[in-house]
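Enquirer: Only the shape, not the letters, is given here:
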């Protein structure tokens, strides 16, 4: 019997090589290397600005009233966030006070010899507070004034005397005032609320609304 020839051997080798190539193609593994993704850049948080609280200044007005013990009168005039006040018993005791007014209506006014007024505007209709003057402590209520009620003042020099007068005109028309002559206080003469005219020692003066 004859042995297979060289051609048959070559064919067998080709078939074996083809089989091995096919096996390698079908059993190959996929590339499992993870894909790199950059981490997201953190977004900066912008703080919201603190809201500005808007406040409305206290309205200009005048207030007049009496102390709780009904011994004296009090008047307060507010202009542009400032106030002037006058305390008067109509005989010899008086005091002028000044200071600022907060947007909430609170006020602390001061005057000579340690005089002090602490008060608060209530609903824009009245001022409720206390006064410490000359060793006395007074609680008071002053309601919003409608002209001609209000606070008036006149200063002048008459016959070489320095005059300084203050008047509180109450809503019922009553007037409480003191006229100081060279440092000597006494009851003030009546003024004409419509014009402010007042006669002192034969001289006609004009009392005008007092403002801070």
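Expert: Received the coordinates, thanks. Note that the coordinates shown come from a computational prediction; the quantities given were computed from them, not determined experimentally.
Enquirer: only C-alpha atoms for contact and neighbour calcs from this point on.
Expert: Fine.
Enquirer: which residue is nearest the centroid of this protein?
Expert: With distances taken as CA atoms, centre = their mean, residue 103 lies nearest the centre of the chain, 3.5 Å away.
Enquirer: put this beside the first:
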């Protein structure tokens, strides 16, 4: 009896090897499948809503309005300079002022401007004339007038009619007449004034303190109270 040849032996070994290889592959697949454990699905629990805490709105602090000062009352003031050389009258109306300064001969100035709530005033006129004054308790005005390089201190007390400031303008005998008067406190007889005839100043005649009537160069005029 002949032994199988080497070829048969080799074929038998090859078949056995393929069988074992196939068996190992099948076993490994099953092991791998069984070893895989599905991870539990992540729970999608809703995230808690942040509770909105409503903070109270800050209380606005309203500042109390600063009380406004009232404008100085309407009034008239008249008086003399400290050296008694000249007179001055000031009329206040609704925060405005007009003033007249004169020496009764040839020096005069009309001035005007605003009056502040604290009673101070700066009035200006022609040729750089200037009045700086302060109303004191509504009873008087204390201040200075700068005119033609000189400074005059003055005090003008509150005036009651017929005292105060007067003016008359007209054309008399072909000349332009402009007269100004300061009627000082009292019975109206103490007056200081200047009349300009075409720009030429001279002492003014007295006016009637009750009516304002005045005669200039033979013609009767009426001097009226002056207000701003």
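Expert: Received it, and whenever you're ready, just let me know what you need. Please read these numbers as outputs of a predicted model, since none were measured by experiment.
Enquirer: what's the TM between chain one and chain two?
Expert: Scored against TM-score structural alignment, normalised by the length of structure 1, the superposed chains reach a TM-score of 0.80; 177 aligned residues with a CA RMSD of 1.4 Å.
Enquirer: just to revisit the earlier point, quick one, what contacts the equivalent of the residue nearest to the centre of structure 1 over in structure 2?
Expert: Aligned counterpart of residue 103 of structure 1 in structure 2: residue 117 (TM-score structural alignment). By CA atoms under 8 Å, 6 or more residues apart in numbering, residue 117 of structure 2 lies in contact with 69, 70, 71, 72, 95.
Enquirer: For whatever residue of structure 1 lines up with the first one, which non-adjacent residue is closest in space?
Expert: Just to be clear, that refers to residue 69 of structure 2. Using TM-score structural alignment, the partner of residue 69 of structure 2 in structure 1 is residue 55. Nearest in space to residue 55 of structure 1, with sequence neighbours left out and distances taken as CA to CA, 6 or more residues apart in numbering, is residue 103 at 6.5 Å.
Enquirer: Check the secondary structure at that neighbour for me.
Expert: coil (DSSP: H, G, I helix; E, B strand; the rest coil).
Enquirer: try the one 4 residues further on
Expert: Three-state call for residue 107 of structure 1 (three-state DSSP): strand.
Enquirer: What is the burial count for the nearest residue to it once chain neighbours are set aside?
Expert: Distances taken as CA to CA, 6+ apart place residue 101 nearest to residue 107 of structure 1, at 4.7 Å, with adjacent residues excluded. A count of neighbours around residue 101 of structure 1, defined by other CA atoms under 10 Å, yields 22.
Enquirer: roughly how far apart are residue 101 of structure 1 and residue 75 of structure 1?
Expert: Using CA to CA, to the nearest Å, one obtains 15 Å as the distance from residue 101 of structure 1 to residue 75 of structure 1.
Enquirer: about what we covered before: which among the contacts of residue 117 of structure 2 end up buried?
Expert: 72, 95 (16 or more other CA atoms under 10 Å).
Enquirer: Show me the contacts of residue 117 of structure 2 that map onto helices.
Expert: Judged by DSSP state H, helices contain none of these.
Enquirer: Sort out which one of the contacts of residue 117 of structure 2 lies nearest residue 142 of structure 2 for me.
Expert: Distance to residue 142 of structure 2, by CA to CA, is smallest for residue 72 among those, at 14.6 Å.
Enquirer: so who does the closest one touch?
Expert: By CA under 8 Å, 6+ apart, residue 72 of structure 2 lies in contact with 92, 94, 95, 115, 116, 117, 118, 119, 138.
Enquirer: Count the residues that sit near the spatially closest residue to residue 170 of structure 2 that is not a sequence neighbour.
Expert: Counting by CA to CA, 6+ apart, residue 170 of structure 2 lies nearest to residue 177, which is 5.3 Å off, once chain neighbours are set aside. By other CA under 10 Å, 20 other residues sit near residue 177 of structure 2.
Enquirer: Now do the helices in structure 1.
Expert: Secondary structure of structure 1 (DSSP H): helices located at 6-26.
Enquirer: thinking again about what came up before, would you tell me which one of the contacts of residue 72 of structure 2 comes nearest to residue 163 of structure 2?
Expert: Distance to residue 163 of structure 2, by CA to CA, is smallest for residue 92 among the contacts of residue 72 of structure 2, at 14.1 Å.
Enquirer: Show me what that closest one lines up with in structure 1.
Expert: Matched to structure 1 by TM-score structural alignment, residue 92 of structure 2 sits across from residue 78.
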